[in-house]
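Undergrad: The following comprises the amino acid sequence and a computationally predicted model.
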Amino acid sequence: MSSLPRALAAEAVGTAGLLAAVVGSGIMAQRLTDDVGLQLLANAVASVAALAVLIAVIAPVSGAHFNPAVSLAQAIRRDLPWSRFPGYAVAQVLGGTVGVAVANLMYDLAPLHLSGKVRTGAGQWIGEIVATAGLVLVVGHVSRGGRGHLAPTLVAAWIFAAYWFTSSTSFANPAVTIARMFSDTFAGIAPASVLPFVLAQVTGVAIGLGGIRLLVSETQESS
């Protein structure tokens, strides 16, 4: 495992790159078309493509979590030392916020400005639980047993699918949720909507960990 400063830098850079892709592609999509379906497709494709590349490049350094929910699940499973979890979470949130600022600046917007896009309701919170639980289950599957090479493909595939079948469009990430409140654009989320999303994501972590215990056998994990 890499030194902590190097791992934290990798998490910050990776999360920044992810948020630059998520927010930047959303802005570009809005400027290119008024079709909301095409906007979502462009946003999803660009976001998951960037995610797959970033995981492949950064995983050897830090595990490429880019997500406090994933880091929490990995710490509970003892695949990440608990002493590293707080630093990972802070690096991810700060990196994500920098990535949003970069995306805003690329499109001549104020670097950080609060979103007015309300995302609320039981349906969207359930969507976040489902998206996060599925992500934790996928990460649990690939993180042991020599399946790490599958992570870029499987994680990106899950997020792409969840973009389209969940009512929340699959934030599935507290750092992404917090950072996206600083852009009043296609990918934004109003500050008042952030806490319920994060609570739903934490609930998703618990359910995902239960899914790992049920579906990922110890024999598979240690093979």
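TA: Received it, and whenever you're ready, just let me know what you need. Numbering: from 1, shown residues only.
Undergrad: switch to C-alpha atoms for all contacts and neighbour counts from now on
TA: Fine.
Undergrad: tell me the SS of residue 2?
TA: coil (DSSP: H, G, I helix; E, B strand; the rest coil).
Undergrad: what's the nearest residue to the residue nearest the centre of the chain if we skip its chain neighbours?
TA: Nearest to the mean C-alpha position of the chain, counting by Cα atoms, centre = their mean, stands residue 173 at 4.2 Å. Distances taken as Cα to Cα, 6 or more residues apart in numbering put residue 67 closest to residue 173, at 5.3 Å, once the chain neighbours are dropped.
Undergrad: And for residue 114?
TA: Nearest non-adjacent residue to residue 114, counting by Cα to Cα, 6+ apart: residue 182, 4.5 Å away.
Undergrad: Secondary structure element for the one you found, which one?
TA: Using DSSP states H and E, residue 182 is not contained in any helix or strand.
Undergrad: That one contacts residue 188, correct?
TA: Yes - counting by Cα atoms under 8 Å, residue 182 does reach residue 188; the two are 7.1 Å apart.
Undergrad: before we move on, which element is residue 30 in?
TA: helix 4-32.
Undergrad: another one to put next to it:
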Amino acid sequence: MTALVRRAAAEGIGTAFLVAAVVGSGIMASRLSPGDVGLQLLQNSIATGAVLVALILALRPVSAAFNPVVTLVEWALRALPGRDAAVLVAVQVVGGCVGAVVANLMFDLPAVSVAATARTGSGTWLAEVVATLGLVLVVFGSLRSSRPETVAFAVGGYIAAAYWFTSSTSFANPAVTVARTLSDTFAGIAPASVPMFLLAQLVGGALALGLVRLLLPTPTEVIA
């Protein structure tokens, strides 16, 4: 089995589990705490942060980006060949969609239900820029620290916190964003809201790339 096949499998599986956790915990939260949106968000954020820690710890020996923006930054830093980056991004998106479908089915919902929750507005778009920028800095800053093994805890903690300090609840991930259109539940996002989310995430990633080059000028360690 080639290294790229192994990496693609890890990225697909990891992104699928990540989205299943985001969507599934949102459904569970809305059922256990109906009418209390704050408590639902708390439950959703804790589950998402925790699963990120677990997945990164388990899959980092192979590949553990689970995020097209992170993969594209790796490519821009010449830590990943262009062909490999394209394959991994595609697999992340497919894996995320599979995770959303599985989450729906686990809760006896239709396999696919197009989300109707509109998430729009300049504040929300700015929040996605900030959330993505911060995530990329946390990822690559942790990896260039003296203890790169802490990246899992740094990323999980950051995302759990960013659910609360960003008005968008920190999607910060194009694959997760696309996948969440397939579930008309607590974590869903209407397809019409997706293009601006993706643009904001790419802008955040580009800004983070500049800061990584400024603050971390040595060759960046890949996360696989």
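TA: Nice, thanks for sending it over. Quantities reported herein were computed from a predicted structural model and do not represent experimental measurements.
Undergrad: So the residue nearest to the centre of structure 1 is in contact with residue 69, correct?
TA: Yes - contact criterion Cα under 8 Å: residue 173 of structure 1 and residue 69 qualify, at 6.1 Å.
Undergrad: what's the overlap in contacts for these two?
TA: 132, 201 (Cα atoms under 8 Å, 6 or more residues apart in numbering).
Undergrad: Name all residues that make contact with the alignment partner in structure 2 of the residue nearest to residue 114 of structure 1.
TA: Superposed on structure 2 with TM-score structural alignment, residue 182 of structure 1 falls opposite residue 182. Residues near residue 182 of structure 2 by Cα under 8 Å, 6+ apart: 97, 100-101, 112-115, 188.
Undergrad: Filter those down to the buried ones, ChimeraX style.
TA: Those of the contacts of residue 182 of structure 2 that count as buried under 16 or more other Cα atoms under 10 Å are selected in ChimeraX with:
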select :97,100,101,112,113,115,188
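Undergrad: Can you list which of the contacts of residue 182 of structure 2 are found in strands?
TA: The strands, defined by DSSP state E, take in nothing from the contacts of residue 182 of structure 2.
Undergrad: Distance to residue 148 of structure 2 for the contacts of residue 182 of structure 2 - can I get that in a markdown table?
TA: Shown next, in a markdown table, are the contacts of residue 182 of structure 2 (distance: Cα to Cα, whole Å):
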| residue | distance to residue 148 of structure 2 |
| --- | --- |
| 97 | 30 |
| 100 | 30 |
| 101 | 33 |
| 112 | 38 |
| 113 | 39 |
| 114 | 39 |
| 115 | 37 |
| 188 | 33 |
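Undergrad: related to what we said a few turns ago, so the match of residue 182 of structure 1 versus residue 144 of structure 2, what's the distance?
TA: Counting by Cα to Cα, to the nearest Å, the gap from residue 182 of structure 2 to residue 144 of structure 2 is 36 Å.
Undergrad: And residue 79 of structure 2, by the same measure?
TA: Residue 79 of structure 2 is 13 Å from residue 144 of structure 2, by Cα to Cα.
Undergrad: who touches both of the two?
TA: 220-221.
Undergrad: Helices along structure 1, start to end?
TA: Applying DSSP state H to structure 1 gives helices spanning 4-32, 36-62, 68-76, 85-106, 122-142, 151-165, 174-180, 191-215, 218-221.
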